[in-house]
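Asks: Provided below for reference: sequence and predicted model.
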Amino acid sequence: MSLTRTARLRKALGGERAIMAPGVVDAMYARLVAEAGFDAMYMTGAGTSATRLGYPDVGLLTMTEMVDNATRIADASDVPLIADADNGYGGPLNVRRAIQQYERGGIAAVHLEDQVLPKRCGHLAGKQLISAADMVAKVKAAVDARIDPDFVVIARTDALALHGRNAAFDRAEMYREAGADVIFVESPLAEDLPHIAPRFPGVPLLYNMATSGKTPFLTRSEIEKLGFKLIIYPNWLLLSACEAARKTLEVMKNEESIASVAPQVMSFRQFFDTARMAEVQELEARYGTPEESRTGY
């Protein structure tokens, strides 16, 4: 019997190698990550806000919108999904409901942060924190709310940028004691990194390879040597796609043709292969869709 997605993620967190989780914003990106053979993926809150609203990650999306997006991503792939759950969308009771909804949606893990409402991206200025005691209550509520014991609760603190290393580590230690499975110290600078793992021996740690450049762009091996077990790459795929789209638009505008771009993009067939056209065709044949009505290339 194959392991569930939650069990696979839990097992991987206990392995020797750090888990690489590319950031995804929708089902198609999930398909691409699965094709590439990664062991986990990450639903980015900033990317979700940008693609669904066209706005930055400043707390505009609701819990139901975030869960809906995560569920669609989880449905598209068997790769374990780690999802941004912001600050739990309220107090401990809100956190309980959020955890239950994410778990029912097939998500394998979430991270919760200790910011006030409305929150903002961890690499933006202007963050404000709730008290450590209030966050401890949220972590306890999250742990209590899960049904599957392998569902992973990640506790994030944004205290480092605001109050320094000791304050961030003290908070993270409290969150671990409250039951968090993984600790996420947000926005560490290069000089902070060697101090994190020694403070939390034996605790799985998350490394956020955000695009802001505040945290260094290290290799997987370098991050492993620093003691981290999970690496998320929030918006790299989305930024790559946006830059490619911008260049295509420039060509379309300036050349009034798409001919020069056509050889550089995914082919029509590759696109539908990734979208699982073969699976659709097999199902149509199984359920007796007339040959002339079947979907094809």
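Replies: It's in.

Asks: going forward, measure contacts between C-alpha atoms and count neighbours the same way
Replies: Noted.

Asks: mind listing what S260 touches?
Replies: Taking C-alpha atoms under 8 Å, 6 or more residues apart in numbering, we find S260 in contact with V251.

Asks: below is an additional structure, to be compared with the one above:
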Amino acid sequence: MLYSQVTPSDKRRAFRAALDAAATTGEPLRLPGAFNPLSARLIQDKGFEGVYVSGAVLSADLGLPDIGLTTLTEVAGRSQQIARVTDLPALVDADTGFGEPMNVARTVQALEDAGVAGAHVEDQVNPKRCGHLDGKEVVGLDEAAKRVRAAADARRDPGFLIMARTDVRGTIPGDAGLRAAIDRAKALVDAGADAIFPEAMKDLSEFEAVASAVDVPVLANMTEFGKSELFTRRQLGDAGVRLIIYPVTLLRVAMGAAERALDEIAETGTQAGQVEGMQTRARLYELLDYAAYNTFDEGIFTYRP
């Protein structure tokens, strides 16, 4: 009932332990993107290992493109709403850290307070662009390293995971782009990153090259309509990947279904044809743990008219 009984510190410890175990099992942790707290409950119910809070999803939910328009307050607020309803660790997209290195430090502490297990900070120029679009620009390595050092120095709970995302692969064509991504990943680990998010890898061999070059967990972004093929968990595990995010999948599925339902209402005058595919009221109440709320009410409600 209400919120998770697992403390943020315990979630962080469990997250790191699971990442260590993934290196042995070869089964990467799967973190679907939650577009609201209820979808985070569903992700836990379906047996996934974590929840991802996507900057692209948060932007879209606000009716905005993913070009750095959201604020730290908006991201931390939604992250807290999601993290507190699930026992799973939540990893948050912190974009470029919302400013200069001091802003990155504040971002990390705000997200710690929000109860999430970790966050990634990227090396794009501010304002950023979606990682799978063309026309991205990255800051110099020195600036990227300063962001990571600021994040690592600012955290108060050593269990909070600092992940460095690099977008440099998408800014340099050919093998030179991969070499640049590997060199930058190594430097960001030296700056204090606990994990690496190499964005827009071309194929499995590129994921494997990055994973082989660093001694920290590597994340794969399996977003639809992007630069990377949609590889399976087994394929990515064999390539050395330890985390997989599916950042926009649930939002895209939900919005696709919503659009079809609205089209049907507009065309036929009723939603009757959509009912079979809907989540039932009983299933919604199960996810919300409605029965526990009723039991609580019955236990304290002493007045009868």
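Replies: The structure has been received and is ready for your questions. This one's a predicted model, so the numbers in the text were calculated from it and none came from an experiment.

Asks: hey, where'd the strands end up in the stretch 101-250 of structure 2?
Replies: Taking DSSP state E, counting those that start in this stretch, the strands of the stretch 101-250 of structure 2 run over residues 118-122, 161-166, 195-198, 219-221, 243-246.

Asks: pick the most buried one from those strands.
Replies: Of those, the one with the most neighbours on average (mean count of other C-alpha atoms under 10 Å) is strand 161-166, at a mean of 28.

Asks: start to end distance for stretch 39-49 of structure 1?
Replies: 25 Å (C-alpha to C-alpha, to the nearest Å).

Asks: where in structure 2 does it align, residue-wise?
Replies: Aligned using TM-score structural alignment, stretch 39-49 of structure 1 spans residues 49-59 in structure 2.

Asks: residue boundaries of the helices in structure 2?
Replies: All helices of structure 2, identified by DSSP state H, fall at 8-25, 37-45, 55-61, 72-83, 101-113, 141-154, 174-190, 204-213, 233-238, 249-268, 281-288, 290-300.

Asks: average offset of the second one relative to structure 1?
Replies: Using mean C-alpha distance after the TM-score superposition for structure 1, helix 37-45 of structure 2 ends up 0.8 Å from its aligned counterpart in structure 1, as a mean over the superposed pairs.

Asks: just want the angle from that helix to helix 249-268.
Replies: 120 degrees (axes from the mean of the first three to the mean of the last three C-alpha atoms, to 10 degrees).

Asks: what residues sit buried inside helix 37-45 of structure 2?
Replies: Residues of helix 37-45 of structure 2 classed as buried by neighbour count (16 or more other C-alpha atoms under 10 Å): P37, L38, S39, A40, R41, L42, I43, Q44.

Asks: so who does the third one touch?
Replies: Under the criterion of C-alpha under 8 Å, 6+ apart, S39 of structure 2 has no neighbours.

Asks: aligned partner of it in structure 1?
Replies: S39 of structure 2 maps onto Y29 in structure 1, by TM-score structural alignment.

Asks: do you know how far that match is from S240 of structure 1?
Replies: Distance of Y29 of structure 1 to S240 of structure 1, computed by C-alpha to C-alpha: 12 Å.

Asks: one more: D86 of structure 1?
Replies: According to C-alpha to C-alpha, D86 of structure 1 stands 24 Å off from S240 of structure 1.
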